[in-house]
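Undergrad: I'll drop the sequence and a predicted model, then ask my questions.
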Amino acid sequence: MATEVRVPTLGESVTEATVATWFKQPGDTVAVDEMLCELETDKVTVEVPSPVAGTLGEIVAAEGDTVGVDALLASISESGEAAPEKPKSEAKPAKADKGDKDDKGGKDTGKDKTPAKGGGDTVDVMVPTLGESVSEATVSTWFKQVGDSVAQDEMLCELETDKVSVEVPAPAAGVLAEILAEEGSTVEANAKLARISGSADGAVDPAPRPQAEEAQDSSEDQASGKDVENAPSAEKMMAEAGLDASQVKGTGRDGRIMKEDVQKAIAAGTSEPRTSAPATQASEAKPAASAPRAPVPADDAAREERVKMTRLRQTIARRLKEAQNTAAILTTYNEVDMGAVMDLRSTYKDEFEKKHGVRLGFMSFFTKACVHALKEVPEVNAEIDGTDVVYKNFVHMGVAAGTPQGLVVPVIRDVDSKSFAQIEKEIGEKGKRARDGKLSMAEMQGGTFTLSNGGVYGSLMSSPILNPPQSGILGMHKIQERPMVVGGEIVIRPMMYLALSYDHRIVDGKGAVTFLVRVKEALEDPRRLLMDL
């Protein structure tokens, strides 16, 4: 007797969904409540469990199909008794039984459970979900080698996407039997990275490590004097840089050393990184540059270093060039007297921090001033979609942040409805997450306007580049005392240059100048924000 598997109730006002992933294939044995497939709606992801134990028969709705509520997805042939429970090593097949594409694009049957040498089953290590619109990643670092023992959820490797770094944990305990994607290779979402053999008796023994390596590890453990396990990427970078754990100050939980901590130690001049090996590896990964290079004398070539660009840096370069090629970018400038904001901040900063638990900075003033100006000049907060102009009746403010990995733009959502304290807290929290490389893709998408503060690095004047598809970005700069004429007298005032870059296809010069003047007025007299003037 066959039992039908149908689309469950998806939620209020949701009438259809897309079949995202099948975890089982026709002919696979399934247990009651075992996940069969995953559906995606406009708002949520829904997993569909098996209503009975048996064998999966025909799949009616394939991956990518759009189905309505109660639509038929598949059928299950019931067995005489419940299917046997899966071994522990298969407790997290998560996307290992999905009919994954292998490295050559072929279709996997989803049944690749090859017995290990010692009789234990194998579990596939898959590329995790990378985020909306992200379809591939680069394998940057393997923390384990073939033959190493791994614990469940122990980090195996690190992937780099266009925006963030993703650490891949082990889905089960066992021994790393095979690495399918080497460092430097590009993998697609849901591709296979490696295989882990089960921890059954007689499983593959870990490959013996050289005595020198064991001695080095032992000395590092003794030198660190703590039981906290550092980030694997940090361990690798310290080894390459010739750093000891005692030379690096950890900022992670319980003093854990993170990758960024090592980068800061290297930048501070603690030691010079050993770059010969990585440079050679990068040269092998991409032996030729995108454009022909002039011959380099032998003595100069020996002093050169070739390092492959990270995916984040490649994406930054591509998007900035796309912005220049697509938008009609024009920049208009003005200057603002920051005296009133500085006086207001000085007067209330202690009370503000005591009440809200966060320091009162300049960013909340600029954010509020921009929101005020965007209401009057809405085209600066709009975007072009084909032949349409899409006006946004909300403000999602992107705040550009420099990190050791490159420039990222976390987004503070609905800043037009947030208080000064809420804005300061979110900017501080997202800035810290950006520096730690912990921002998710969702936190960097959907911005409608961007603030870029080059003043923190000492920039006096610059022309920011648009962050597509946005139509405006405001550049803030260094506050510098300059002689100004006020009331017929020359006085020294704290001045800042402001630069608004905008897309001239949608924003006229009058609108851009008006926007910048409104920002200037609001900052020079913050009471205007209170009175909505």
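TA: Alright, I've got the coordinates. From a predicted model like this one, the values you see are computed outputs, not experimental measurements.
Undergrad: only C-alpha atoms for contact and neighbour calcs from this point on.
TA: Fine.
Undergrad: buried residues in the longest helix anywhere in the chain?
TA: Using DSSP state H to define each element, the chain has its longest helix at helix 339-356. Taking 16 or more other C-alpha atoms under 10 Å as the basis for neighbour counts, the residues of helix 339-356 that come out buried are 339-341, 345, 349, 352.
Undergrad: next, the one to line up against it:
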Amino acid sequence: MEIEIKVPSLGESETEATLITWLKQEGEAVAVDDVLAEIESDKITMEITALDSGVLTRVLKKVEDIVEPGEVIAYIDDSVQPAAGASTAIDATTAEEPVKKVAEAVPVEAVITAPVEPKPVKQVAEASVKAAATSAGRKQERVPMSRLRLRIAERLKSAQNTAAMLTTFNEVNLQAVMDLRSHYGEPFKKKHGVKLGFMSFFVQAVSHAISKYPALNAYIEGDDIVYHDYVDIGIAVSSERGLVVPVLRDAHLLSLAEIEKGIVDLADKARSGGLSPDDLKGGTFSITNGGIFGSMLSTPILNPPQSGILGMHNIQKRAVVENDTIVIRPMMYLALSYDHRLIDGSEAVRFLVTVKEALEYPASLSLDL
């Protein structure tokens, strides 16, 4: 009996995706949960896995084809079962000819190495590259943009064209946070199984500031302002496919440990291509950390339809004045970009000052001041 392999749901407002690779070929045996193919939508890359074991008999779509949710892209014959523990075993009586064709068409090395390629984007790009040699022996390469990169470009430009975007800056002394991490970092990791990083403090500080200035957690929709009584913070993550912003839900209710675990989980899924549509939808405010790449200062772009985004930067020891004395402290520049249509400059400045104060005096977060 042939079993249909269908494109899974892509989430809200996503109606199509691009098939970027087949990890199994016609005639290959597959086991339950084997990854058959990967597709890329405007937001994420998803794996299509086998729900039944058998032999992949018919492939209806090729690489770079556009596919839609629910569309049948292949069939599995479940009347032929692979040997236990061997997803690549082929039943010789029913699949001998397809296997022969695959073997003739694809070098053995390719069959062996394709499933363990770190990601298939490179294969797609190499297959699509058109080189133009010049008279000097130099060449140009023209590579089609991925759907994800196209979507990133579209959303960023839309944010600039739509919002009255403005950025305000401040700096924060992170000595208190570093002292807490130094003193409690080891017992924290032993108890919770996760490292105490900087991001959890920033998430809590932002959540605290939002409780005082809820407009930073709202957005404009038509002639209305949509407010939220919850804080879902998007954490910008750089992956080899581009920037994605998975969402940490109900951040205002989470402990430092819960925040750290949530961020690690989202980052791991983003880099392995395991994000689901639900991981990306929504989000009421965003945080981006250019400091991990060495950025000293930047103006982050809003993530529509959100009205605020906080930019973190690298930490540098600088001379500052405390109690009329020059001391060396770990300092970070902060940047808050906001939609001036909704948020007044004074409100944005006070919001950022509240974030700064919460980080410089982190005990205030537990005191709920």
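TA: Received, thanks. Just so you know, these numbers come straight off a predicted model, no measurement behind them.
Undergrad: quick one on the thing from earlier: read off where the longest helix of structure 1 ends up in structure 2.
TA: Alignment note (TM-score structural alignment): helix 339-356 of structure 1 is matched to residues 175-192 of structure 2.
Undergrad: And for the aligned partner of Met296 of structure 2 in structure 1, the neighbour number?
TA: In structure 1, the residue matched to Met296 of structure 2 (TM-score structural alignment) is Leu460. Other residues within reach of Leu460 of structure 1, judged by other C-alpha atoms under 10 Å, total 15.
Undergrad: Could you count how many residues lie near the closest residue to Arg181 of structure 2 other than its chain neighbours?
TA: Closest residue to Arg181 of structure 2 in three dimensions, ignoring its sequence neighbours and counting by C-alpha to C-alpha, 6 or more residues apart in numbering: Leu196, at 6.4 Å. The burial metric for Leu196 of structure 2, expressed as a neighbour count using other C-alpha under 10 Å, is 23.
Undergrad: so Leu196 of structure 2 makes contact with Gly185?
TA: Yes - under the criterion of C-alpha atoms under 8 Å, Leu196 of structure 2 lies in contact with Gly185, with a separation of 5.7 Å.
Undergrad: So what touches the match of helix 339-356 of structure 1?
TA: Stretch 175-192 of structure 2 is contacted from outside by 194-198, 201, 257, 329-330, 359-362, using C-alpha atoms under 8 Å, 6 or more residues apart in numbering.
Undergrad: same thing but at 10 Å, please
TA: Residues from elsewhere that reach stretch 175-192 of structure 2, judged by C-alpha atoms under 10 Å, 6 or more residues apart in numbering: 193-198, 201, 256-258, 260-261, 317, 328-331, 358-363.
Undergrad: Show me which of those residues are buried.
TA: Among these, those classed as buried by neighbour count (16+ other C-alpha under 10 Å) are 194-197, 201, 256-257, 260-261, 329-331, 358-360, 362.
Undergrad: nearest to Glu96 of structure 2, of these?
TA: Out of those, the one with the shortest distance to Glu96 of structure 2 is Lys261. That distance is 48.1 Å, counting by C-alpha to C-alpha.
Undergrad: residues contacting the closest one?
TA: Under the contact definition (C-alpha under 10 Å, 6+ apart), the residues listed for Lys261 of structure 2 are 192-196, 200, 255, 267.
Undergrad: Ok, Lys144 of structure 1 next?
TA: By C-alpha under 10 Å, 6+ apart, the contact list for Lys144 of structure 1 reads 150, 154-157, 175-176, 179, 232.
Undergrad: Start from the N-terminal end of the stretch 401-533 of structure 1 and give the helices.
TA: With DSSP state H, counting those that start in this stretch as the criterion, the stretch 401-533 of structure 1 has helices at 420-435, 509-524, 527-531.
Undergrad: average offset between the shortest one and structure 2?
TA: When you say that, I think you mean helix 527-531 of structure 1. Here the mean offset of helix 527-531 of structure 1 against structure 2 after fitting is 2.3 Å, by mean C-alpha distance after the TM-score superposition for structure 1.
Undergrad: Just list what that helix packs against, helices and strands only.
TA: helix 363-376, helix 509-524 (3 or more C-alpha pairs under 10 Å, 6 or more residues apart in numbering; DSSP states H and E).
Undergrad: can I get those helices in CSV with distance to Val127 of structure 1?
TA: Converted to CSV, these look like this (distance: least, C-alpha to C-alpha, whole Å):
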stretch, distance to Val127 of structure 1
helix 363-376, 38
helix 509-524, 45
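Undergrad: Which one of those lies nearest to Arg435 of structure 1?
TA: When these are compared for distance to Arg435 of structure 1 using C-alpha to C-alpha, the nearest one is helix 363-376, at 17.5 Å.
Undergrad: ok, average deviation of the following helix or strand past the closest one from structure 2?
TA: Secondary structure here is assigned by DSSP states H and E; on that basis, the next helix or strand after helix 363-376 of structure 1 toward the C-terminus is strand 383-385. Taken against structure 2, strand 383-385 of structure 1 registers an average deviation of 1.0 Å after superposition, with mean C-alpha distance after the TM-score superposition for structure 1.
Undergrad: Alright, calling it a day.
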